[in-house]
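Trainee: Build me a model:
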Amino acid sequence: MVQQPAYDFVIDANVLFSCLISGRKDYLNLFVNYNIATPDFVVDELREHQDVILKKTRLPADRFHEFAARIFKDITIIPNFLISTQYYFQAFLLCRDIDPDDTSYLALALQYDVPLLTRDKLLVDGLRARGYTNVILLDELFSQ
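Mentor: Modelled structure (predicted):
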């Protein structure tokens, strides 16, 4: 049996968007202090919103690129095809009425049995209402 890597969290695009836009050191510490994974679907979402991220960032261009490179150095991006169909189905059932776009993130969190870390309060509230509690708002993590 292949041993699964030990991750602390799976993060969604909302966490990365906030991090990249803010340029705050506490976000950088998140990626340095925790072992974080995300599905490769995040790359599509980042590409789709890259103009907004670049427009809203509070960092000068050179510092933004340096900051982003440091973050991505510490994230493991998992190809979607490595996520089990079983977990995709389970995640879809949980996410379908909340936001189907979050299915990949939740499926990966289910597969590795780690919390999904997000800034999406509607997602957190919706999942918790369905009895799924292994999800954390970023603000909850920072307030611990």
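
Trainee: contacts, neighbours, all on C-alpha from now
Mentor: Fine.

Trainee: what helices or strands is the host helix or strand of residue 52 leaning on?
Mentor: Using DSSP states H and E, residue 52 sits in helix 50-56. Contacts defined by 3 or more CA pairs under 8 Å, 6 or more residues apart in numbering; DSSP states H and E place helix 50-56 against helix 13-22.

Trainee: swap the cut-off to 10 Å and go again
Mentor: helix 13-22, helix 41-48 (3 or more CA pairs under 10 Å, 6 or more residues apart in numbering; DSSP states H and E).

Trainee: now the other sequence, so there's something to compare against:
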Amino acid sequence: MNIVIDTNIFFSIMLKKEGFLRNRLLLDLDLNTKFYTCHFLMIEIFKYKEKIVKQSKMTEEEILEVLYILLKKIELYNETYISDENYKKAYDLCKNVDVKDIPFVALTLELDGKLWTGDKKLKKSLIEQGMDIFY
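Mentor: This is a model prediction of the structure:
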């Protein structure tokens, strides 16, 4: 199974030193499960670096260690390899919710995977449009 992790789940995993989400990702022993995210996530990490450090109550060094561990488990996918067809479909699905979700939805479609998100507004909108693609 291919699972695409969006920004809010990734941040939730990073913000808690211990926790269910991190354990779910790191301890997933199903060898057929692969985790992916978009390169765009790295921009978001740099953009919100100070906020992540502050809210996590970890040192910057600890945050970098967590980031390193997570990125060993998650494959970064270059969005330029996503087909125009899947980008267009993702745009149509997300344009009324949040355009920052487009790459993650497009990647989910591209990989025929499941989207791991905590974004209730996105989930509701996609389900209403007949897209129940969630992990």
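
Trainee: The helices and strands packed on helix 50-56 of the first structure: which one's closest to residue 75 of the first structure?
Mentor: Residue 75 of the first structure lies closest to helix 13-22 among those, at 10.4 Å (CA to CA).

Trainee: Quick check: which of the helices and strands packed on helix 50-56 of the first structure is buried the most?
Mentor: helix 13-22 (a mean of 19; mean count of other CA atoms under 10 Å).

Trainee: Could you give the residue range in the second structure aligned to that helix?
Mentor: Aligned by TM-score structural alignment, helix 13-22 of the first structure corresponds to residues 7-16 of the second structure.

Trainee: quick one: that stretch to chain centroid distance?
Mentor: 9 Å (CA atoms, centre = their mean, to the nearest Å).

Trainee: Stretch 57-77 of the second structure too?
Mentor: Per CA atoms, centre = their mean, the centroid offset for stretch 57-77 of the second structure relative to its chain is 14 Å.

Trainee: now swap in stretch 33-52 of the second structure and tell me
Mentor: With CA atoms, centre = their mean, you get 8 Å for stretch 33-52 of the second structure.

Trainee: what does stretch 127-143 of the first structure give?
Mentor: That offset, for stretch 127-143 of the first structure, works out to 13 Å (CA atoms, centre = their mean).

Trainee: residue farthest from the centroid of the second structure?
Mentor: Of all residues in the second structure, residue 59 has its C-alpha farthest from the mean position, at 23.0 Å, by CA atoms, centre = their mean.

Trainee: wait, isn't that residue in contact with residue 15?
Mentor: No: in this structure residue 59 of the second structure lies outside contact range of residue 15 using CA atoms under 10 Å: 11.2 Å.

Trainee: Find residues that contact each of those two.
Mentor: 52, 53 (CA atoms under 10 Å, 6 or more residues apart in numbering).

Trainee: quick one: residue 41 of the first structure from residue 11 of the first structure, how far?
Mentor: 11 Å (CA to CA, to the nearest Å).

Trainee: Now do the shared contacts for the two.
Mentor: residue 105.

Trainee: average offset between the longest helix seen in the second structure and the first structure?
Mentor: Identified as the longest helix of the second structure according to DSSP state H is helix 60-73. In the superposition against the first structure, helix 60-73 of the second structure averages 2.0 Å from its aligned positions (mean CA distance after the TM-score superposition for the first structure).

Trainee: residues of that helix that come out buried?
Mentor: 63, 66, 70 (16 or more other CA atoms under 10 Å).
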